[in-house]
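Student: Okay, sequence plus prediction incoming.
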Amino acid sequence: MLKIAIIGFGNLGQSLAKTFAHLGHIVLAHSRCEHSKMAQDLGISYFSNPQELCEQNPQVILLCTSIISTESVLKSLPLQSLTHDTLFVDMLPVKEFSKALLLKMLPSNLAVVCTNPMFGVERGKHEWNGSFLVYEKVRIGSDSVGISLCDNFLNIFEKEGCRMVEVSCSVQDKYVAGSQFITHTVGRVLEKLTLESTPINTKGYETLLDLVDNTAGDSFDLYCELFIYNKNAFEMFDRLDLAFNTLKKQLFGHLHDIVRKQLFDSAEKVHAEYMVCNPSHNGAALRSHSQVLNQKAHISEHYDDKSMLKIAIVGFGNFGQFLAKTIIRQGHKVLAYSRSDYYDVAQEMGVIYLSDVEALCEEHPEVMLFCTSILSTEKVLRSFPVQRLMRNTLFVDVLSVKEFPRNLFLQKLPLDFDILCTHPMFGPESGKNGWNALPFVYDKVRVGSDKSRVSLCDRFLDIFALEGCRMVEMSCSEHDRHAAGSQFITHTIGRVLEKLGLESTPILPNGYKALLNLVENTVGDSFDLYHGLFMYNVNAIDQLNRLDMAFNSLKEQFLRRLHGVVHSQHFENASRTLLPNHPENAAPLRR
């Protein structure tokens, strides 16, 4: 058992002390603030005077101070009262600075270990298992007593399940700037948005909410010190700023292109409409009539159950194929149409693929499921010979924005057709292990009152309910308001971080790991999808402006803090030079 003196008895010091005491170590504590009551509650001896604490001959001095106060704290310690084999350990989040400071201020007979527990107070108060403890044995004597003392202290963390990583302080700071500092920066920017949970949270948005909770518990002083005292942090902050501005330029550049085409490229627009209306010219190979008939005959053998639906998927890209797999597995008959040629893919899945939109409509599907991109939906819908469809056909979309397709369907579709606007809040990546508990949002925009039309709509929704989806009925306008504050923000953060080229490191805190997963899940979607979230959701521009303001507000806070530090240093230096009674000027005056 060790006798450990904790200097700096704030949140981190108290959290560590609780575990040390629970494991049977003797724990002493000292802090500039009064924490004697807390120490008493934990069964720990508290000393308001550092002299009295050092006289207890602790084997380990554990520095849990703030970075900015560490030097003055070291000056206040009566180092001559300590035994020659005392081990000094710091818990500061920046390492090169603390290493240089400890080597400068401590006698050479005192051992030094620089550590960084990569878990915050929130996680640390529950358990350390699986969390990283990064360390460098900066100065350890060659005698067995000093080596044993150092190993015994580190073993406390290893036995609690910490993942021990021995690496130099300079490498630690590099990793921390790219992981811990970026994680805290994103968390603090999002905190300024006052994000709230919604009825349609995605996994990515839940990640951001958890990130805010975990980072907001640390003081702004701690976060600022990560920036000021880590020479790699400024570069990372500058890159983050550049990435955000680059993404905004991309968004507005796409917006400008669309407006320009609408205003000036009428000839190109007419040609594009002609290409959609005449799919034999769009590069997709038309299958022979006999091929389609043979495929239909083969598949129809498996669809004798009249309760099964005939669903036409319009837009048979990744998401259309993703939905089709589950729809087929449930026994429904699936047709597919797309501007690109997916005949072979469809045949392998058991889907009837039609490259001619008129042939698709002549099959009289009960449900027309639009899995097109947001940008192409209006053009595709205009190309449809809806007069060839049965009355009471149900039109369904799965677009990530809802007011736009709602208004489009109401404007373009005859009253005989029903309209159901939906949004599966998951994709091929997040839904690859099943859809259970994943939110599925829907709005019965226009469904006839007779029993057959109501039943058709309910049977389609049952496809998702049977897979365990959390079914959320919500108006399109309410969906877009929630989605702008969750889905659009989530995709924006993911795409900004993608531009940083974040990489996995040997030190992988949970918050940083969550950000890496967020990047992977968001960049798998096309930029057109992301731009559609921006352009077709009236709430998105407000959220982008709020995110911009939050980031600028954080930069202003940094600037004020840096100004304060420089001003204090300048004023202190001026006082030493100009004031005759300043202690550092006293000796020359007596001489």
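Tutor: Perfect, thanks for sending it. Residues are numbered from 1 along each chain as shown.
Student: going forward, measure contacts between C-alpha atoms and count neighbours the same way
Tutor: Fine.
Student: can you pull the buried residues of whichever strand or helix holds Phe464?
Tutor: Using DSSP states H and E, Phe464 maps to helix 451-466. Neighbour-count burial for helix 451-466, counted by 16 or more other CA atoms under 10 Å, picks out Arg453, Leu456, Cys457, Phe460, Leu461, Phe464, Ala465.
Student: who touches the second one in this structure?
Tutor: Spelled out, it's Leu456. Glu366, Leu394 (CA atoms under 8 Å, 6 or more residues apart in numbering).
Student: picking that back up, would JSON lines of the buried residues of helix 451-466 with distance to Phe132 be doable?
Tutor: Putting the buried residues of helix 451-466 into JSON lines (distance: CA to CA, whole Å) gives the following:
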{"residue": "Arg453", "distance to Phe132": "58"}
{"residue": "Leu456", "distance to Phe132": "54"}
{"residue": "Cys457", "distance to Phe132": "51"}
{"residue": "Phe460", "distance to Phe132": "48"}
{"residue": "Leu461", "distance to Phe132": "45"}
{"residue": "Phe464", "distance to Phe132": "40"}
{"residue": "Ala465", "distance to Phe132": "41"}
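Student: Nearest to Met275, out of these: which one, please.
Tutor: Closest approach to Met275 among the buried residues of helix 451-466 (CA to CA): Phe460, at 31.5 Å.
Student: got another, please set it beside the one above:
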Amino acid sequence: MLSLSSLHHHCSPPQLNNPSLSSSLSLSSSPSLKPTTTTTTTTTTTTPKTLYLRRKTLRIRALDAAQPYDYETKLAITHFHTTHHLKIGIIGFGNYGQFLAKTLVSQGHTVLAHSRSDHSHAAKSLGVSFFSDPNDLCEEHPEVILLCTSIISTERVLASLPLQRLKRNTLFVDVLSVKEFPKNLLLDLLPPYFDVICCHPMFGPQSAKQTWDGLFFVYEKARITNEDSRISRCDKFLNVFAREGCEMVEMSCAEHDKYAAGSQFITHTVGRVLEMLNLESTPINTKGYETLLNLVEITAEDSFDLYYGLFMYNKSAMEMLERLDLAFEALRNELFGRLHGVVRNQLFDKVQKAKNSLFNGNGAGHNWTQNGAGHNWTQNGAALQSTSLATRSQDVTQPYEYKGQISQPIDDSSKLKVAIVGFGNFGQFLAKTIVRQGHTVLAYSRSNYSDVAQELGVSYFSDADDLCEEHPEVILLCTSILSTEQVLKSLPLQRLRRSTLFVDVLSVKEFPRSLFLQYLPPYFDVLCTHPMFGPESGKNGWNGLPFVYDKVRVGSDESRVSRCDRFLDIFAREGCRMVEMSCAEHDWHAAGSQFITHTMGRVLEKLGLESTPINTRGYETLLNLVENTAGDSFDLYYGLFMYNANAMEQLERLDHSFESLKKQLFGRLHGVLRKQLFGTAEKFQVSREKPMLPKLSQSSAALPSSSDTLHVQNN
């Protein structure tokens, strides 16, 4: 029997006797159940109690409803679709139009598309309605017309649209990489009852293939009618990009183009110049070279029309091209100016050198004997026949990964006494890690770095004799390339143990190899190395960074082999990628990577590039490249040019690729002017083929013989 309390004393006794009504009242008594709109029928007697029942109708929940019907949620969803979703017509459904459509569809917007080419299959796969006739698309009355055409074809496409078939309040949006040109075009060609937004997503299919989060979206509300519905529609369109995490930047079109000329145009120019060089990954990529490879990848997918549009329709682009040209020319003059000075010194010193039969410095150039055994040692070390020493051949070209005992802790027997000769920026950088690993470090330099040495826990010597009398096991040369010969000749070698291991860390390898074999007696071991990183690129650790080495001459005694491995373990323990490679092969790879990297970094440094409020990812790579190379001295860069036989060819190829790109730009510009002058009398056609330079020939990697090697005499 049902409880009478559920009636709250409002029902008359006759109604309580009604079983169906009692059942209904019982079902509706639970506050957690959502009722339907079904009402009960009551007697026509107009008593106060029955009048109350008419005013407050009873709601009956269906017995078979397992889930409550959330009418308010359904209304909210319908309201969201009505207020947030747009019908967007994309004009120009190529690579970029499809790229944007994918996100628009994923957000639930209705997308229509039209293009001169048939992209119906691509549209179908994306859930987009494709129209081959623009009249059909316009008759669908899209709320937004999104122009994704090329810069060059925008005016023609816009003029061909059947505007009369659109609603007169339609919103037009362009996504071109320049902004003043389309803004003027849209405001001139469109009737005033159309709204206009000029925007630029500062990314594309390649740079934003993972996410749009954090990428810049620049826009200007060029013309938005002051009506709530139109303002709301504008905000809904912009929200498409805001919802994906874009950095929304409202900026005038003129301001955008000023920044874009200094960032986007330069980025694409450098990317296209490097693309012509056929740059390839090497076994010894530096971080800087990786940025160049990434830059080529980012820009290679874009058409030449896009790049030409950046040049043609941004009035600041010509100035940037001229500045880039001047910067490259200034760098060439700097290189060849110094080279001219070196040649002059050699010519005028020739007479003086002819008077000296011996080289200066500790008997260099003599025939040395090893322990009285009578082994002759020529200047280039080629006649060395001792069975106790192993000389690595120049023609070994297959690198292999060094496998050091990284997991074993360093014990006292593994510790080395390392003397760093040349305690400048790079010497201090290496010393910090060597000391941290527990090795004893001594240092010598022409400049006084005693305070820095003390802070690092390094024993500093101002006299090279004092340092050598400490009998270090390893002499680590951290001098500049230009001063290496002078420093090596000045060392008191007679004060060292005859089994000392000499190591260099220069950015070129054939040159120091020749110097070591020429000036060091054969009882010294020689290891040529190149840490492919520096204080800037290796400031956060050396893990994964390449370390290249060549065991040029290491004694076969177990103690000497072990000492060489212990030195290499210093870098292996830090996670370096250890690559054994001949000095000749290193220099061939380095000319195509390190020299090009430093050249581009120094050219861009001369431009005074600065961060902008709308940096693209490509432009960020250029800024990082400048940062990575700017800290290195010009002597280091000049050494890469002077002492790598392949560098001159790479410089010439870089010059040729830049000239080819300029010819492409001005050739097309000339064609446009001819077309304007002569009209349709002659058709102008521009080759779309990319001019590519032949790859650097590895046969050119061989350095001249030691007799032809150019040495620098520092005065």
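Tutor: Yep, that arrived. Model, not experiment: these values are computed from the prediction.
Student: What value does the TM-score take for this pair?
Tutor: The TM-score (TM-score structural alignment, normalised by the length of the first structure) is 0.90; 548 aligned residues with a CA RMSD of 1.9 Å.
Student: Please, where are all the helices along the stretch 251-400 of the second structure?
Tutor: 253-260, 266-276, 287-300, 304-312, 317-354 (DSSP state H, counting those that start in this stretch).
Student: For Arg577 of the second structure, find the nearest of the ones you listed.
Tutor: Using CA to CA, these put helix 287-300 closest to Arg577 of the second structure, at 13.0 Å.
Student: Check the mean deviation of the closest one from the first structure.
Tutor: For helix 287-300 of the second structure, the mean distance from the matching residues in the first structure following superposition reads 0.5 Å, by mean CA distance after the TM-score superposition for the first structure.
Student: Figure out how far that helix is from the centre of its chain.
Tutor: On the basis of CA atoms, centre = their mean, to the nearest Å, helix 287-300 of the second structure sits 6 Å off its chain's mean C-alpha point.
Student: okay, it sits on what stretch of the first structure?
Tutor: Taken onto the first structure by TM-score structural alignment, helix 287-300 of the second structure occupies residues 203-216 there.
Student: Buried ones in the matching stretch, by neighbour count?
Tutor: Lys203, Gly204, Tyr205, Glu206, Thr207, Leu208, Leu209, Leu211, Val212, Asn214, Thr215, Ala216.
Student: need these in CSV with distance to Thr19 of the first structure, can you?
Tutor: Below are these laid out as CSV (distance: CA to CA, whole Å):
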residue, distance to Thr19 of the first structure
Lys203, 33
Gly204, 33
Tyr205, 33
Glu206, 30
Thr207, 28
Leu208, 29
Leu209, 28
Leu211, 24
Val212, 25
Asn214, 20
Thr215, 22
Ala216, 23
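Student: what residue of the second structure takes the place of Pro509 of the first structure?
Tutor: In the second structure, the residue matched to Pro509 of the first structure (TM-score structural alignment) is Thr616.
Student: now do Leu23 of the first structure
Tutor: Checking TM-score structural alignment: Leu23 of the first structure goes with Gln107.
Student: tally of neighbours for the counterpart of Leu515 of the second structure in the first structure?
Tutor: Under the alignment (TM-score structural alignment), Leu515 of the second structure pairs with Leu408 in the first structure. Residues lying near Leu408 of the first structure (other CA atoms under 10 Å) number 13.
Student: Please tell me how far the nearest residue to Leu408 of the first structure once chain neighbours are set aside sits from Tyr353 of the first structure.
Tutor: Distances taken as CA to CA, 6 or more residues apart in numbering place Glu378 nearest to Leu408 of the first structure, at 7.1 Å, with adjacent residues excluded. Separation of Glu378 of the first structure from Tyr353 of the first structure (CA to CA, to the nearest Å): 22 Å.
Student: Have a look at the two and say which one is more surrounded.
Tutor: Higher neighbour count among Glu378 of the first structure and Tyr353: Tyr353, with 26 against 16, using other CA under 10 Å.
Student: from memory that one sits against Leu335, does it?
Tutor: Yes: here Tyr353 of the first structure lies in contact with Leu335, judged by CA atoms under 8 Å, at a distance of 5.8 Å.
Student: Please say which position in the first structure Ala572 of the second structure maps to.
Tutor: Aligned against the first structure - with TM-score structural alignment as the criterion - Ala572 of the second structure pairs with Ala465.
Student: Can you name the helix or strand that the residue lying closest to that match once chain neighbours are set aside falls in?
Tutor: Spatially, and ignoring its direct neighbours in sequence, Ala465 of the first structure is nearest to Met471 (6.7 Å; CA to CA, 6+ apart). Here Met471 of the first structure, judged by DSSP H and E, is contained in strand 470-473.
Student: Point out the other helices and strands that that strand packs with.
Tutor: strand 439-446 (3 or more CA pairs under 8 Å, 6 or more residues apart in numbering; DSSP states H and E).
Student: matching residues in the second structure for the strand it packs on?
Tutor: Strand 439-446 of the first structure covers residues 546-553 of the second structure once aligned (TM-score structural alignment).
Student: Now for the equivalent of Cys528 of the second structure over in the first structure, how many residues are close by?
Tutor: Aligned counterpart of Cys528 of the second structure in the first structure: Cys421 (TM-score structural alignment). Look at Cys421 of the first structure: counted by other CA under 10 Å, it has 26 neighbours.
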